[in-house]
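Student: Give me a 3D structure for the following:
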Amino acid sequence: MTEQRRSSDWRHTTLTELLGLRLPIVLGPFGGLSSVALAAAVSNAGGLGSFGLYGYDAERIRLAARQIRELTTRPFNLNLWLDHDNAAALAPTEAEFTSWLEPLLPYFHELDVAPPTRPAQFLPTVAEQFDAVVEARPSVVSFVFGVPSAGMLDRCRSAGIRAIGTATTVAESIALDAAGVDAIVASGFEAGGHRVSFLNTAEDSLMGLFALLPQVVDAVSVPVIAAGGIADGRGIAAALTLGADAAVLGTAFLTTDESAISPAHRERILSPEATRTVLTRVYSGRLARGIPNRMYSELTKKAADHSAGNATTGATALAPFPAQNWLTGRFKPAAIERRNAELMSLWAGQAGPLARAGSATELMSRLEAETSALLG
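Tutor: Got it, this is the predicted structure:
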């Protein structure tokens, strides 16, 4: 169990001392939706800005780090997806690729986008990405979908980089603590985007934050960061009261001015439709939470038809990760350009209805004031 040093000021925790933060507020790292401006704004306001590196090759990683440093001198976090289930090595045959593409062809045709050919690879290697991260030397590197190796953690320590792991269950948090990470994110199933489970399937690792957080705090020896369903000062105060050293906010920052999401995505989060989110594999091949749309409904039916062996529909299997994410990513830019929210991945958490428009700096000020009003 972590021994937390708490002053009378909620802003001062073991984690804020460790990372040199003014506020125990962490920007969620958005894989594919990250913004240099947003990461820098959160860091400049005293929190920990984060930038997700999903799909980034070494040169893009180096560029993102340089751009963030041009906007802030404060600590920031780069986030890496570990190669869970050896996903980066996925190499379908031409026939398999064609069968995975077939359920998506109507969307390519609707958006006037030429269907893609089979790529040499769907993702850069984690080794390539990690080398670039160590070279970039952010204050923090956070990992999802597994436990970083001893070699990775040694290289982080040698470079002066703090390492944060991410857990969706108590068992995962214990594994991360034993490996020697500096802090652990306890991610409740309320969170938007991908469920980052790695010891069991994501469907068998769905714990709500209020159940997960105090159990993780009791089980590990390092600071714990709460994530999932937090969008205002009430959520931050609750997380700190349950033993967290900081809180992650994701969806609340997606609607800020500095966010990289499309106008159609932002409008959907700020609409009444954000009251319903679903966990699904149809967008990317991995379980993730977002606002349902027409693509979700149609692909869910196709997946069900295939599972039921419904020969009358000619249903074929949806692609696994990362192929499904890569394939849908070929037509999403056209959907964004046309403001067609029905053919996008509308990632959002269950606290989406609490999100507001405005700048990230304004949001950080509001979060500080709201939390101070509750914790003093």
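
Student: From here on, just use CA atoms for contacts and neighbour counts.
Tutor: Fine.

Student: L105 versus the closest residue to W81 other than its chain neighbours, what's the distance?
Tutor: Excluding the flanking residues, the one nearest W81 by C-alpha to C-alpha, 6 or more residues apart in numbering is V144, at 5.1 Å. Distance, V144 to L105, by C-alpha to C-alpha, to the nearest Å: 31 Å.

Student: what about those two, which has more around it?
Tutor: V144 (23 against 15; other C-alpha atoms under 10 Å).

Student: roughly how far apart are the more buried one and S297?
Tutor: In terms of C-alpha to C-alpha, V144 sits 28 Å off from S297.

Student: now V141
Tutor: For V141, the distance to S297 - C-alpha to C-alpha - is 36 Å.

Student: One more, so I can put them side by side:
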Amino acid sequence: HEREREAETQEEGGTDLNLLLECLKYQMDNPFSQKEALVTIHSICQQNSNAGVYFREIGGLMFIKNLAKSSEHSMVKEAALYTLGAVAEQSVYCQQTLCTSELFEDLTSFLTNNDSNTNLKRMTVYVILVLVSNNRSGQTLVRETGCITVLTQLFRTVLSKYELDLSDKNTFQSYQLWSSVCSTLCVCVNNPQNDENQMLCCSLFPHANDWLINCIKPEVIRPICSFIGLTLANNTYVQKYFISVGGLDVLSQVLVQLESDSHKTLSSAKLAVVVTKTVDACIADNPTFGIILSKYQIVSKLLTLLLHESLDSGEKFSIILTLGHCTEDCGKEHALKESWPLNWSL
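Tutor: Predicted coordinates for the structure are as follows:
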């Protein structure tokens, strides 16, 4: 009986998708109806992973892709892109179908078009993220089409002020776009690791450093640390470049500030662990870089942070791992000397 009900449900969903596709085709002069149909298609495909595959088979995926490009209405473009991303996220088959140079070029055009509003750009970035996630061919296409270059430019320009007032509607929308760009750049370089994309993205390190110095807020620190950590992970060349532009010094300064603030606020302690993980990603393969941390007394700062009662076992493990890499190649005497005041108090 359960199988029969499942089959009936799938059949009903298929019928609905056929009708909705017809609605899209015959409502070209009614953007509101098209948007409503797209939202419904999105809902059906989200509830049933097989629905997206069926929708692809009846030509719906390609129709929506073309609709996103040809429609004159921003609301239709946004809804079409959101639906494409959602369907591709549910099905690797749909992801592979959409993963073409043509679509990446269209997406790049949306991002560079002055007429594209912030929300349309955010939906565009979402589709790019889905196409590149866990997909080597997507990572290659995002680079070969120049799309990743546009993403790096957005990373630099979307947020123009360090005073981030997220209560302001326009600022919040810009922040959402910037955050999406950060997440997308992260998947461009990681899982699978992509050395070529890492090399391209490391040009953003100086800009990331400026933000870390001037805006110690969770909304900025977390995405930037994720971006830095994944961009330099397991890549000695990129790690050396990060250090050459003062990245490890900046991370150390931020960590010192957050550790100091952690005595007053729990959020600072949690954020300090995020920065600690990024420091570890930088020195894990190159323990000799740990000597740079000594001038900021990072070992003693980490030991103090380790005693923070609010941190869970996973966070403390991250600190211990970083401590190991910090002291691995910088000399036992120096490490003990730096941490001696804390050891004495213990």
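
Student: Give me the TM-score for this pair.
Tutor: Here the TM-score for the pair of chains, by TM-score structural alignment, normalised by the length of structure 2, is 0.22; 133 aligned residues with a C-alpha RMSD of 6.8 Å.

Student: if we can go back for a sec, is it true that the residue nearest to W81 of structure 1 touches G165?
Tutor: Yes: assessed by C-alpha atoms under 8 Å, V144 of structure 1 is found in contact with G165 at 6.4 Å.

Student: When V141 and S297 of structure 1 are compared, which one has more neighbours?
Tutor: Taking neighbours as other C-alpha under 10 Å, V141 of structure 1 and S297 compare with V141 leading, 23 against 12.

Student: does that one belong to a helix or a strand, and which?
Tutor: Counting by DSSP states H and E, the element that carries V141 of structure 1 is strand 140-144.

Student: distance of R289 of structure 1 from L71 of structure 1?
Tutor: 31 Å.

Student: So which of these two has more stuff around it?
Tutor: It is R289, of R289 of structure 1 and L71, that has more neighbours when counted by other C-alpha under 10 Å, with 25 against 15.

Student: a helix runs through the more buried one, doesn't it?
Tutor: No: using DSSP: H, G, I helix; E, B strand; the rest coil, the assignment for R289 of structure 1 is strand, not a helix.

Student: Please name the nearest non-neighbouring residue to it.
Tutor: L279 (4.4 Å).

Student: Pull up the gap between the one you found and A246 of structure 1, please.
Tutor: Plainly put, L279 of structure 1 is 25 Å away from A246 of structure 1 if you go by C-alpha to C-alpha.

Student: Show me which of those two is the more surrounded one.
Tutor: Each of L279 of structure 1 and A246 has its neighbours counted (other C-alpha under 10 Å); A246 has more, 29 against 21.

Student: What residues does that one make contact with?
Tutor: T13, L15, T16, P24, I25, V26, V224, I225, A226, I236, A239, L240 (C-alpha atoms under 8 Å, 6 or more residues apart in numbering).

Student: Reformat the residues you listed as TSV; add distance to T361 of structure 1.
Tutor: Output for the contacts of A246 of structure 1, formatted as TSV (distance: C-alpha to C-alpha, whole Å):
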residue	distance to T361 of structure 1
T13	22
L15	21
T16	19
P24	15
I25	12
V26	13
V224	25
I225	21
A226	21
I236	17
A239	22
L240	22
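
Student: quick one: which of those residues has the most company?
Tutor: A226 (34 neighbours).

Student: just checking, what packs against the host helix or strand of it?
Tutor: Element membership for A226 of structure 1, per DSSP H and E: strand 224-227. Packing contacts for strand 224-227 of structure 1, counted by 3 or more C-alpha pairs under 8 Å, 6 or more residues apart in numbering; DSSP states H and E, involve strand 183-187, helix 209-219, strand 246-249.

Student: Quick check: what element follows the shortest one along the chain?
Tutor: Scanning forward in sequence from strand 246-249 of structure 1, with DSSP H and E defining helices and strands, the next element found is helix 251-254.

Student: Give the buried residues for the following helix or strand past that following helix.
Tutor: Sequence-wise, the next helix or strand beyond helix 251-254 of structure 1 is helix 263-269, with elements assigned using DSSP H and E. Residues A264, H265, R266, E267, R268, I269 are the ones in helix 263-269 of structure 1 that count as buried (16 or more other C-alpha atoms under 10 Å).

Student: Among the residues you listed, which one sits closest to W81 of structure 1?
Tutor: Minimum distance to W81 of structure 1 across the buried residues of helix 263-269 of structure 1 is 23.4 Å, recorded for H265 (C-alpha to C-alpha).

Student: Do a quick rundown of the helices in the stretch 101-250 of structure 2.
Tutor: For the stretch 101-250 of structure 2, the helices defined by DSSP state H, counting those that start in this stretch occupy 101-112, 118-132, 136-144, 147-157, 169-189, 195-201, 205-214, 218-232, 236-244, 247-261.
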